[in-house]
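> Following is a predicted model, sequence given first.
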Amino acid sequence: MYKTAKPLFFICETPLHAGSGNDLGIVDLPLQRERHTGFPKLEGSGVKGCIREAFEEKGQKGELVVGGVEISGEDEFKKAIALAFGPEEGDKHAGALGFTDARLLLFPVKSMKGVFAWVTCPRVLERLRRELGLCDMKPDFEVPPANAAPAGCNLYFRENKIILEEYTFKIDHKDDPQCTALARWLSKQVFPDGNIHGYWRGKVEKDIVVLSDDDFRDFVNLSTEVATRTKIDNKTGTVAEGHLFTEEYLPQEAVLYSLVLFGSIFSDDKGVFVQGRQSGGSGKDDEVLQDFIAGNMPRVIQLGGDASTGKGLVWTNFCR
């Protein structure tokens, strides 16, 4: 049983394709989606695999740290990875870390003013608050009503109206205090510290819109990126047979989150994590593992498919 959980946010630097396989619909390779809502998601197994790969790359470079000490030696870092994420082969023990599905939090939509807006909805925010409760976090915002915008919003083209894609929305709750508090919380918690994200922290404080659940569902179903992929036959100069297909992506600037779950290390030999216990703190397995994730999580990782074409690069922000 997992003892603690902490949120991990992902900000798409390039379009992201987390595929669900071939489909009979309009798009040949659609995104993974929740069955009951239709909202895009990324399976927890995919999140775990990508993060494990990123940690293995750091281990191969001798950059993994436990308790402030670098892990030396290939055997030691492989053992640490196996204890944290689980062994790749066999069933000697379970991994001490778990990852939930990455859920969509903010979806970027083209706007007549301000270039683009981030949209979300009460259903998404209620679920975020509920899952933050699992992390023993008390966010200092209440869920705003539908059709709300924060103070200082730059998206209005006339009085209290905004245009997203080709649709006009009336903002019934202009300068809404709950939406303003939400925008400030997102600015502080979602985006990493540092000047490189300063512009985006400022933008999310002003250019976020809380739409109705139905309007949000329509945007995340109809306003994703769809690219046509081809392969040219070198002999004929035409499209190779079976190599003309369409692929769906979450757009750049989309924001998702997953929960990292921390449990006990299921092995009597805790390897390098013993020194994590000795470096201070309570010495509990879940707290040592939190230090392991916080100290080694790369700023940028690759999620989903099409890595060779630069897709799926995301910024990470692990919150304790």
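Cool, the structure landed. The model shown is predicted, which means the values in this text are computed figures rather than measured ones.
> only C-alpha atoms for contact and neighbour calcs from this point on.
Noted.
> before we move on, which element is Thr246 in?
Take DSSP states H and E as the rule and Thr246 turns out to sit in strand 239-249.
> which residues are in contact with that strand?
15-19, 27-31, 224-233 (Cα atoms under 8 Å, 6 or more residues apart in numbering).
> Put this next to the previous one:
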Amino acid sequence: MKHAILTIFTRTPLHVGAGSSVGAIDQPVIRERHTRFPVIPGSSIKGVLRDYAAQQKIDDIERLFGHAPVNKEDKAYAGAMAFGEARLLAFPLRSAKGSFALATCPLVLARYARDRGLAFDIPQVKDGEAFTAEAVRLPSGQSALEEYVFKSAGVFPADWAEHLAGLLDDTVLRQAKAHFVLLPDSDLTYFAEHACQVQHHNRIDNETGTVDEGALFNTETVPSETLFYAPCHSLKSETDDNALFGHFSQSERLVQFGGDGTT
């Protein structure tokens, strides 16, 4: 079995919903229960890529993604590809210098290094401190992210900055090499939960021109310029792995994940 890593860099706010909620947010995004980091389920990734493959008229869609029976005589079978959930790799934050920062933490980097097989060092960060790249570092050495100020713990590791900025051929991500910030785990958890966007929506009655009663609601979205990664696996030993992953790894693709695709 061969595996590969799928990298996702959001260009617009992303809503992969967890369903209705009784909390302050009517339609929250899906999160890991223990870290509160937003995720994209593997089933969502598989569905999106299957739809993309159909649009591109790829011949062996059912071999790649599986076959659902259409009658009693028909037999179902699994596809040759399996998709893990997309985990958070870097989260964008407002910065007093440099407009924005892409924040990560030791826990996120450790999980990514494990899944990718990397041997880069991962520095530990004390509470109230941050390893920062040049573009977001104030003259005092501090960094101001959202409403919080962090003391300098040092420079963001150059090997990690080079690797993360080179994951995709994207202009913003390449420029973000000078915007990375390494925060304590607890701080990234806080920001990933409380610094997402909340958008308000309503539905207009065509006859009255006013809002329908009970039709005002809000939706949580993960900001644009959020970086995710997802492990992908080939499941069948007879499969040509290079041809299998080649359908999706030849170049970057622009695809629609999550809901609210027309807004």
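Now that the structure is in, tell me what you want to look at. It should be emphasised that the depicted structure is a prediction, and the values quoted were computed from it without experimental measurement.
> And the helix or strand following the strand holding Thr246 of the first structure against the second structure, how far off on average?
Per DSSP H and E, the first helix or strand lying C-terminal to strand 239-249 of the first structure is strand 255-262. Comparison of strand 255-262 of the first structure with the second structure after fitting gives an average deviation of 0.9 Å (mean Cα distance after the TM-score superposition for the first structure).
> Next SSE downstream of strand 255-262 of the first structure?
Strand 255-262 of the first structure is succeeded, C-terminally, by helix 273-278 (DSSP H and E).
> Just give me the longest helix of the second structure.
Across the second structure, the longest stretch assigned as helix under DSSP state H is helix 42-55.
> residues in the first structure aligned with it?
Helix 42-55 of the second structure corresponds to residues 44-57 in the first structure, going by TM-score structural alignment.
> got the contact list for that stretch?
Residues outside stretch 44-57 of the first structure that contact it (Cα under 8 Å, 6+ apart): 64, 77-78, 81, 85, 98-102, 258, 296-298, 301-304.
> on average, how far is it from the matching bit in the second structure?
Mean for stretch 44-57 of the first structure is 0.5 Å (mean Cα distance after the TM-score superposition for the first structure).
> Can you show me the strands along the stretch 1-150 of the second structure?
3-9, 66-67, 77-78, 81-83, 87-94, 100-104, 129-132, 143-145, 148-155 (DSSP state E, counting those that start in this stretch).
> closest to Ala192 of the second structure out of these?
strand 87-94 (6.9 Å; Cα to Cα).
> In the first structure, what range does the closest one match?
Against the first structure, strand 87-94 of the second structure falls on residues 103-110 (TM-score structural alignment).
> how big's the offset between the matching stretch and the second structure?
Looks like 0.6 Å for stretch 103-110 of the first structure (mean Cα distance after the TM-score superposition for the first structure).
> roughly how far out does that stretch sit from the chain middle?
11 Å (Cα atoms, centre = their mean, to the nearest Å).
> Repeat that for stretch 237-255 of the first structure.
Remark: stretch 237-255 of the first structure is offset 22 Å from the chain centroid, using Cα atoms, centre = their mean.
> so where is it in the second structure?
Under TM-score structural alignment, the match for stretch 237-255 of the first structure is residues 209-227.
> how close does Leu89 of the second structure sit to Ser44 of the second structure?
Remark: distance between Leu89 of the second structure and Ser44 of the second structure (Cα to Cα, to the nearest Å) = 18 Å.
> okay, the two: which has more neighbours?
Leu89 (24 against 17; other Cα atoms under 10 Å).
> List the contacts of the more buried one.
Neighbours of Leu89 of the second structure in contact, by Cα under 8 Å, 6+ apart: 104, 108-109, 112, 226-229.
> now, among those residues, which is nearest to Lys57 of the second structure?
Among the contacts of Leu89 of the second structure, and counting by Cα to Cα, the member closest to Lys57 of the second structure is Tyr229, at 25.6 Å.
> Thanks again, I'm all set now.
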